[in-house]
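A.B. asks: Below is the sequence, then the predicted model.
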Amino acid sequence: MSYAIETVNVCKYFGALKANDDISIGVEKGTVHAICGENGAGKSTLMNVLYGLYQPTAGVIKINEEVVHLKNPKDAIERGIGMVHQHFMLIQNLTIAENIVLGQETGTKLFLDRKKAIKEVEELCEKYNLHVDPKARVDEITVGMQQRVEILKALYRGVDLLILDEPTAVLAPQEIEELFDNIRLLVSKGKTVIIITHKLNEVLEISNRISVLRLGKLIGTVNTNEVDESKLTQMMVGRDVVLGGRARSKTMKKDEVLLVENLSATKGPHKVLDGINIDVKSGEIVGIAGIDGNGQSELIEIISGLFKHYSGEVLVNGENIKKKSVRDIRSHGLGYIPEDRHRDGLVLDYTVAENMILGQHYHAPFAKNYFLNFNEISTFADKNIKDFDIRTMSRESLASTLSGGNQQKIILARETCNKPKFILASQPTRGLDVGAIEFVHNTLVEARNNEQGILLISFELDEILALCDRIYVFHMGKVVGTLTKDEFDIEEIGKMMLGLKGVGVNG
């Protein structure tokens, strides 16, 4: 058996933390090898070792059966290893050709030979059937096209092994299929691909073999055709997992907890929202489907009270929020699970208990006459730590010391335990492992069953389809489709997300 790359008893320790513990994996040449595992399982650490960002504490790496020492990514690239990170490393105001040749520019030290660069990129596109416009600026192209540029950038450097970190995280279904076709073509031309993803259905579709990590250890490597999602989940978390919520009670939709009428907004020269009309009633989960950058962030900022420069009407629990502060909106029955838990959801240098009362810290029972009631805060925190199964040493632990899943549980506890009438949930499972995703889904469904209304904004279309009763599809700041559950069709929704079908779109 010929391996393109192999880890032999690789360990990577950070102090007492064993991020990778005696991992031996062989990646066969000309195959797609998936690496799966929960958050903190050691996937990213292992890939950073393979790409030269980290050096192993123990063990060795072999490339084409030769032991190598990768001191940095430059060493890895010279050995034929490329990596496309989940967050793209492109310079937005440069052209595609300029980004691809950056660091290996054509021409002289002082002048870039743009014609030659464009010609070389065009030849590369033709060879790998990855077509782009070399003259287009990166900030003018779609997210899916940017990913294609990242792959071309690696291929331009002559890599034989490509590591893809969560490559489908922000893609529409059609773009995912296109990416998989491109991966298959790369493999047919002799390239080897390692893919890191938490989407098990995609793992089963694209990979040849799968290695599963748990708590820094290798649980096993299996042939893809010998396992299913249930088996992989058991390997990853040690038990069965049910996504989409275990129980969906039949609820009667009653009060209108969100009403958005003819909402338009502009940022700089761009119209980011254009005549939006949506509503959410109690006892339902309503989803916003769309590719990132199509107005979702601006809608969230407006509903949460952070952005006031808009036209139209926004009513939360029957009250117009135009002149209300963030505190006023939240105090009248809004629970908010933000997109970025570090930036907007937590104060990482505060304790678990302190984070648990943010937004409620100024009133009873947690405060009186400007003084905090520490007994009430402790009791409240301990109850939520137990109810939400937050894995922490104590309520006094800093939020920064917890895993991503447990940090998200702090936010979930804080924003849902008082049963607000309306919950605004933005990317609630981003970066979470399958066990934590299950918990979030169950929490949202339970809130729905308790007659709360939820607006769910997620780039995970499978999540939208599993949880929602209705869906609005966004494209270029407009609602291009409105569907009820019996109308859900992943291919049709994907076309709407890409602007190929829907309101005001021909075809």
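C.D. replies: Looks like it arrived, so ask away. Not measured: the values here are computed from a predicted model.
A.B. asks: CA atoms for contacts and neighbours, from now on please.
C.D. replies: Noted.
A.B. asks: Distance of the closest residue to Leu500 other than its chain neighbours relative to Ile176?
C.D. replies: Nearest non-adjacent residue to Leu500, counting by Cα to Cα, 6 or more residues apart in numbering: Gly507, 7.1 Å away. With distances taken as Cα to Cα, to the nearest Å, Gly507 is found 22 Å from Ile176.
A.B. asks: take a look at this one as well, against the first:
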Amino acid sequence: MTVVLEVRGITKKYPGVVANDGIDLDLREGEIHCLLGENGAGKSTLMNIIYGLSSPDSGEIRLKGKPINLRSPKDAIELGIGMVHQHFMLIPVFTVTENIMLGAEEVRGMVLDRRKVSARVRELSKEYGLDVDPDARVEDLPVGAQQRVEIIKALYRNCQVLILDEPTAVLTPQETDELLVVLKGLIKKGVSVLFITHKLREVLEVADRITVMRGGRVVASAKPEESDEHSLAALMVGRDVTLTVEKTEAKPKDEVLVVKDLSVEGRHAGMDEVRSVSFSVRAGEILGIAGVQGNGQTELIEAITGLRRPGRGSVSLLGKDITAATSRALIEQGISHVPEDRHRHGLVLSYSIADNMVLCTYDKAPFATRGVMQDDAIAENARKAVKDFDVRTPGITTPASALSGGNQQKVIIARELGRPLKLLVVNQPTRGVDVGSIERIHKELVAVRDRGAAVLLVSAELDEILALSDRIAVMYRGQIVSTVAAGQVTRAQLGAWMAGSRAQSEGSTVEVTA
């Protein structure tokens, strides 16, 4: 099989860290080569070098046997190399069509031919099952839809080498299955794919070859037919990893969060994204909300956490009405929130790790005394959190923007779990996080439950919902169509309900208690 892309001896250093240390890797024509590794292992750095976003300190890149010099992504695109990034490279105020045609503009005379590009976007959306409105503004789209725009953008450019950096991190299981089918179709046409993912099941399903990185180096190569999830996880982390969640039976007590008849308007006036939703979460239990991206989960959580005002209904915490409370007031009342969009709502990217760790408590002892911030206490807090949650960073003064996505998530988790809380709201807590960190985050969420707090979990990962939840609510088109005890439903049933089968067959909510 012909080698399409080669990297030889690629080394890249940043202050205090060697991101890539003499990396050798090749990609063959018409194959899917999966790259595995922990957060901070150097995978994204290597892909950014191949795509021209960064220059190596040493080493060589060859395309079809010839050395290439990539000064920018434009060079890579012209050579047939495309990339879907873990963090979106989209302009929020532009439409989907404008983002996709940016850098590859179609013109009719002296005017941009948006209509032609829009038609092509619709064709790609239909062909690959990627539901995207070409005329929508990117800033109005949920996270999952923005990721689909990135995928279409790469497909639009007809690249022959496609780099996917955690492309399924924001997709539901059904959407992921559809994407994997797309990838198999692409390689049959001669496209070669470099696929970065933390999801071991995906690797075993689609990979032709597997390379494992750890600490900036290639530490192992594996064949999918000779591997399993446990062996790959151990290679990634360098130790045995528990892939199942260990927890005792829940002992729920009084209701902590009560949501009654809540409706929340979307970004378009007069259209409710959440419609008459009612549920409760008790102390000492985890309620998981499952649903396909875009069925109202984002708006529901934003209304509960003070980021969006509901149109109707009420939200109460321990019997106190908090429907109109601000996010700051909710923090003061003991609500912690791990948001879906960590860049927009979870971090101040220009701030250091230390400062991000105290965003909710910077004005309280020991981090402030009579209105003056105490740098030593803030630094000590950050050092402890970085160690406890294994945040891979050169130091606590490193800006959050310099961390990998998984390490950014660990900073948020460490902050939100590091203070007394009555209710923990977590939206996609392990998105883009490696298997070792997922193990730790899951243990922490169970520990929060066992300490007597209420936990509201939203996740597109059905395995995560099934493993962590004591009760499961399924959202479809802005409504909760079923609530069941976790042990009374299968993965297949949940997937079907998420697609609307229960709502269509029964037409009403079904409540099953443990």
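C.D. replies: Cool, got the structure. Source: prediction; values computed, not measured.
A.B. asks: Looking at Gly507 and Ile176 of structure 1, which is more packed in?
C.D. replies: Ile176 (17 against 7; other Cα atoms under 10 Å).
A.B. asks: dump the residue contacts of the more buried one.
C.D. replies: Taking Cα atoms under 8 Å, 6 or more residues apart in numbering as the contact definition, Ile176 of structure 1 lies against Thr168.
A.B. asks: now the strands: where do they sit in the stretch 251-400 of structure 2?
C.D. replies: Assigned by DSSP state E, counting those that start in this stretch, the strands in the stretch 251-400 of structure 2 fall at 255-265, 272-282, 286-290, 312-317, 320-321, 335-338, 368-369, 372-373.
A.B. asks: Ile194 of structure 1 contacts Ile35, doesn't it?
C.D. replies: Yes - using Cα atoms under 8 Å, Ile194 of structure 1 makes contact with Ile35 at a distance of 7.2 Å.
A.B. asks: Which one of those two is surrounded by more residues?
C.D. replies: Ile35 (24 against 21).
A.B. asks: element containing the more buried one?
C.D. replies: strand 32-37 (DSSP states H and E).
A.B. asks: Which part of structure 2 matches that strand?
C.D. replies: The counterpart of strand 32-37 of structure 1 in structure 2, using TM-score structural alignment, spans residues 32-37.
A.B. asks: about what we covered before: which strands or helices does the strand holding Ile35 of structure 1 pack on?
C.D. replies: Under the contact definition 3 or more Cα pairs under 8 Å, 6 or more residues apart in numbering; DSSP states H and E, strand 32-37 of structure 1 sits against helix 43-50, strand 192-196, strand 209-214, helix 229-237.
A.B. asks: how close does the residue positioned nearest the centre of structure 1 sit to Glu261 of structure 1?
C.D. replies: With distances taken as Cα atoms, centre = their mean, Arg430 lies nearest the centre of structure 1, 4.1 Å away. Distance, Arg430 of structure 1 to Glu261 of structure 1, by Cα to Cα: 29 Å.
A.B. asks: try Asp75 of structure 1
C.D. replies: Taken as Cα to Cα, the span from Asp75 of structure 1 to Glu261 of structure 1 is 56 Å.
A.B. asks: do the same with Leu200 of structure 1
C.D. replies: 39 Å.
A.B. asks: likewise Lys421 of structure 1?
C.D. replies: 20 Å.
A.B. asks: quick one, which of the two is more surrounded?
C.D. replies: Between Lys421 of structure 1 and Glu261, counted using other Cα under 10 Å, Lys421 has the larger neighbour count: 26 against 16.
A.B. asks: Spit out the contact partners of the more buried one.
C.D. replies: Lys421 of structure 1 neighbours (Cα under 8 Å, 6+ apart): 257, 282, 317, 333-335, 451-453.
A.B. asks: ok, now which ones touch the residue nearest to the centre of structure 1?
C.D. replies: Contacts of Arg430 of structure 1 (Cα under 8 Å, 6+ apart): Glu339.
A.B. asks: and the alignment partner in structure 2 of it, what helix or strand is that in?
C.D. replies: The equivalent of Arg430 of structure 1 in structure 2 is Arg431 (alignment by TM-score structural alignment). Here Arg431 of structure 2, judged by DSSP H and E, is contained in no helix and no strand.
A.B. asks: How much space separates Arg431 of structure 2 from Val481 of structure 2?
C.D. replies: 25 Å.
A.B. asks: follow-up on the earlier one: show residues contacting the strand holding Ile35 of structure 1.
C.D. replies: Under Cα under 8 Å, 6+ apart, the answer for strand 32-37 of structure 1 is 27, 43, 187, 192-198, 203, 206-214, 236-237, 433.
A.B. asks: List the contacts of Gly107 of structure 1.
C.D. replies: Gly107 of structure 1 neighbours (Cα under 8 Å, 6+ apart): 113, 116.
A.B. asks: cutoff 10 Å now
C.D. replies: 113-117 (Cα atoms under 10 Å, 6 or more residues apart in numbering).
A.B. asks: Could you single out the nearest of the residues you listed to Gly52 of structure 1?
C.D. replies: Ala117 (27.7 Å; Cα to Cα).
A.B. asks: Alright, calling it a day.
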